[in-house]
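Undergrad: Here is my input; please provide its structure:
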Amino acid sequence: MADDEKIIQDLLPGKFNTTGKVWVGILTAISLVGVYAYYRQLRYGLIVTNMRDYVSWGIYISNFVFFVAISLVGSLITAVFRLAGVKWGTPLTRIAEMIAVAAIIFASIIIIVDMGSPERFYNLFIHPRIQSPIMWDVIVITTYFFISILLLYYPLLPDIKILLRFKEKSGPALYKFYSFLGSFWKGSHKQYLLSKKAINVLCITIIPVAFTIHTVTSWLFATTYRPGWDSTNFGAYFIAGAFLVGAGGVVVAMYIFRKCNSLEKYITLDHFDKMGRVLVLLALLYLYFNVNEFLTPFFKMKESEAGYLKDLLSGSFAPMFWFAVLTGIILPIIVLLFKKGRKPLPMFIVGIMVVVGAWFKRYLIVTPTLLHPFLPMHDVPKAYHYYFPSWEEWAISMGSLAGAMLIITLLSRIFPIIPIQETLTEHHHETAAQNI
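TA: Here you go, the predicted model:
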């Protein structure tokens, strides 16, 4: 019992220290700047952006694809690991669930931002067109959002019962919140069985939904007749990239939470080593789809795609393209092949590289293609031949990224980062095995 109390005390959410308060303040400030930029966009219209007739999907859609991609981590770490019985993944499941929920929330928000007039979103429901991939995207994103929320909530119920025992530590406001969320949970055997069954159903459900959301998102591009998007490889290409960036995001969060909350005993060197191996596998898979995506059109070099490929591989977008490939795929593979590269600090750096490289990769999926339409640009202003986001676009995009990190930060303050009850159960099993 003494060990149990020690584990509970170690894993209870704590109040922000000075560094945490500064971090929350910075994220809040960036988010507020983004809100102000969005106010300007609402007031003056999309003219405040640098999107025009050709580049009508700018940094907003790049951000949307990035958020959708990183949200896949919820199904990778939570669903796949749970169904496969991967016990070492237990300390990582809630981190993955928090990232998934935050990402899918801002994926939804950034789509509304991109519409210009938010009331247009209402038209999707009063004038739906089922033959439109945009409608499919709305349906699967909404479904994925609710499943992700439930997949975060159900495993929390046993932990909420534990949190209710520590009213003095959590404070009256959080105590009321915990009571609202889980006062009905008594911890009976019947409730555990029902909860386990519900979690298994959600894990089974979220995997095809997650694959669907990334496939449908890829179809938004692939069903648009443009050089670079006219590909049957896009669905698998998007899913492979999403698995990679999602795992990279978890690695970054693992390191930060471990460092800031002194969780070295629970998020161990072995977890980093195993996640490093997972990252290598996912990076190799994504590298394969990248080669497959670009090698075939490069070999054919059809006139319609020649300008796009040259601009991407050796033209104005080449520095960003090779930076994204080297930083987000090649270098992580090289580093993680060595055991020393799978230590916490190198893994943290590699995780950042993967996430940053993934963001630029999404930007490259959107912008170069739109600047190379099948019908060449004629008799248009010179500015239409180029695209660089306005400060409002940058502010809104950075504000959305900061907002997602703020949600993850606040969730980690409200709920245990590592599942307490599952950790206790595994500790009991290990102790019993040692005593046999």
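Undergrad: all contacts plus neighbour counts: C-alpha atoms, from now on.
TA: OK.
Undergrad: which SS state does residue 231 fall under?
TA: Here residue 231 is recorded as coil under DSSP: H, G, I helix; E, B strand; the rest coil.
Undergrad: That one is in contact with residue 224, isn't it?
TA: No - taking contacts as C-alpha atoms under 8 Å, residue 231 lies outside contact range of residue 224: 10.0 Å.
Undergrad: Please generate a structure for the following sequence too, so the two can be compared:
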Amino acid sequence: MHPLVLNKHGLVSIGDAIGGVVLNTKHPRGWWLGFLAGLAMLQILAVSVAWLFYMGVGVWGINVPVAWGFAIVNFVWWIGIGHAGTLISAVLLLMHQKWRTSINRFSEAMTIFAVMCAGLFPLLHMGRPWFFYWLYPFPNVAGVWPQFRSPLTWDVFAVTTYFTVSLVFWYIGLIPDLASLRDQARTRWQRLLYGVLALGWRGSAIHWRRYEKVYLILGGISTPLVLSVHTVVSFDFAVSIVPLWHATIFPPFFVAGAIYSGFAMVVAIALPVRRWYKLEDFFTDHHVDIMGKVMLATGFLVTYGYFSEAWMAWYGHTLYEWGTTMERMFGPYGWSYWALIITNCAFPLTFLWSKRIRRSFFWMEMICISVLIGMWFERYVIVITLAREYIPAQWGRYAPTIWDYGTMIGSMGLFLTLFFLFLRYLPMISITEMRELLPRKQGGGGGHSIMENAP
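TA: Predicted structure coming up:
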């Protein structure tokens, strides 16, 4: 007996309710609007990258004081967004948090797509991205070896490890659901496609035993990556001697900010998706409420980081630290600092205290969008600090060009295109894990345990 849920069509099994979204040939208008918008922005990325390859990185607004610009701003922003998937999937799995079941699948997908968007920017910023393999230590006759003291090399190893483990973890969790789609498929090509992807899954006892072992091992491997990856990214700044960068608070500060923006992206996308597909029975207001509390906690950690930066600059009596702090607040780019404080701290942390607001579609959508904008401004403020060097002769200004904006908007198009294709062809909610949440008298508990029912 399959567990049953009640939707607009009456009582249906969980497999039919979730799998029917994929196997149904008709999709809601919202899916088409999102997919076409992402596809349009993806064309902007193609044009921007083609022009960049033809002309060189000089088409961006980078210059001698600000050699990083939008490329590293967007890189760190996308890496942060990808953190929620690993936290929800791995950490909450090991902590026996059952509420993760409704959101872990598409948060894992968001992690993979966000890391793909993030990896795009360092490659483009290299100027000659076709030589990216020089960053790996491989034997070669030219004697070109990576500089292991360079944070760029650390990023390569950290991000590629994170992407590989996340991809394998996501795909392993998909295998039982792919077999379920294979069995429900109505057409021959669907049965063939999902049958190949299911790797011969038949749901036998030995299959479940091996599946659970691999899934838990990957969960244990993924857990330290939540802390290590964005810590390594923060070292891009913290190991330098630039004022306000050379700080020991950066690793935990960056990790908290990554979880903050990652959860904001999950909620911002999950709310409209559940309304389009009528999945309120799976992703409930209770889930939104819990994620709002996580955002509230990490938001305070991020706010504490901003306060700590200003306090240590004043308390340390360092001329360059305090001068850079004043430049951030009241200099030529002071507007971006106060935009950061309003969108990242003042607005979200004022309203997230209310349970009614945490369960409101409109307010949570506005808060999550505000957090995403604020976390982008945080990285912008950090990078643009380079505009003022130690001596006035080296001072400069940074102004992004249309190609900076085109690449940034295009990366969002890449993310949306991949995400909406995922919604179309793969189950956005784990069918097998969702069955475990229902009591046995409704037919639940008949699949794998994933630690919940393990002896």
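Undergrad: between residue 231 and residue 224 of the first structure, who's got more neighbours?
TA: Using other C-alpha atoms under 10 Å, the more surrounded residue of residue 231 of the first structure and residue 224 is residue 231, with 18 against 10.
Undergrad: show me what contacts the more buried one?
TA: Residue 231 of the first structure makes contact with 222, 293 under the criterion C-alpha atoms under 8 Å, 6 or more residues apart in numbering.
Undergrad: Tell me, how many residues neighbour residue 286 of the second structure?
TA: When neighbours are counted by other C-alpha under 10 Å, residue 286 of the second structure registers 12.
Undergrad: Could you do residue 184 of the first structure as well?
TA: Neighbour number of residue 184 of the first structure under other C-alpha under 10 Å is 10.
Undergrad: With residue 103 of the first structure instead?
TA: Counted with other C-alpha under 10 Å, residue 103 of the first structure comes out at 30.
Undergrad: go on, residue 303 of the second structure?
TA: Other residues close to residue 303 of the second structure by other C-alpha under 10 Å number 18.
Undergrad: Next: residue 18 of the second structure.
TA: Number of residues near residue 18 of the second structure (other C-alpha under 10 Å) recorded here: 23.
Undergrad: Which residue of the first structure is paired with it in the alignment?
TA: Counting by TM-score structural alignment, residue 18 of the second structure corresponds to residue 11 in the first structure.
Undergrad: Name all residues that make contact with its match.
TA: 416, 417, 418, 419, 420.
Undergrad: Find the helix or strand that the nearest residue to the third one once chain neighbours are set aside is a member of.
TA: When you say that, I think you mean residue 418 of the first structure. Using C-alpha to C-alpha, 6 or more residues apart in numbering and skipping residues adjacent in sequence, the residue nearest residue 418 of the first structure is residue 91, 5.0 Å away. If you go by DSSP states H and E, residue 91 of the first structure is part of helix 90-114.
Undergrad: contacting residues for the residue sitting nearest the centre point of the second structure?
TA: The second structure has residue 82 as the residue nearest its centroid, 2.0 Å off, counting by C-alpha atoms, centre = their mean. For residue 82 of the second structure, the contact set (C-alpha under 8 Å, 6+ apart) comprises 110, 111, 112, 113, 114, 115, 258, 262.
Undergrad: Against residue 52 of the first structure, how distant is the equivalent of it over in the first structure?
TA: Taking TM-score structural alignment, residue 82 of the second structure has residue 71 as its aligned residue in the first structure. Residue 71 of the first structure is 29 Å from residue 52 of the first structure, where distance means C-alpha to C-alpha, to the nearest Å.
Undergrad: Quick one: the residues in the second structure that stretch 403-423 of the first structure pairs up with.
TA: The alignment of stretch 403-423 of the first structure onto the second structure (TM-score structural alignment) spans residues 414-434.
Undergrad: Same check on stretch 224-240 of the first structure?
TA: Counting by TM-score structural alignment, stretch 224-240 of the first structure corresponds to residues 240-256.
Undergrad: Now the matching stretch: buried residues?
TA: Residues of stretch 240-256 of the second structure classed as buried: 242, 243, 244, 245, 247, 250, 251, 252, 253, 254, 255, 256 (neighbour count, 16 or more other C-alpha atoms under 10 Å).
Undergrad: Find the helix or strand that the aligned partner of residue 325 of the first structure in the second structure is a member of.
TA: Aligned by TM-score structural alignment, residue 325 of the first structure pairs with residue 341 of the second structure. Under the criterion of DSSP H and E, residue 341 of the second structure resides in helix 334-341.
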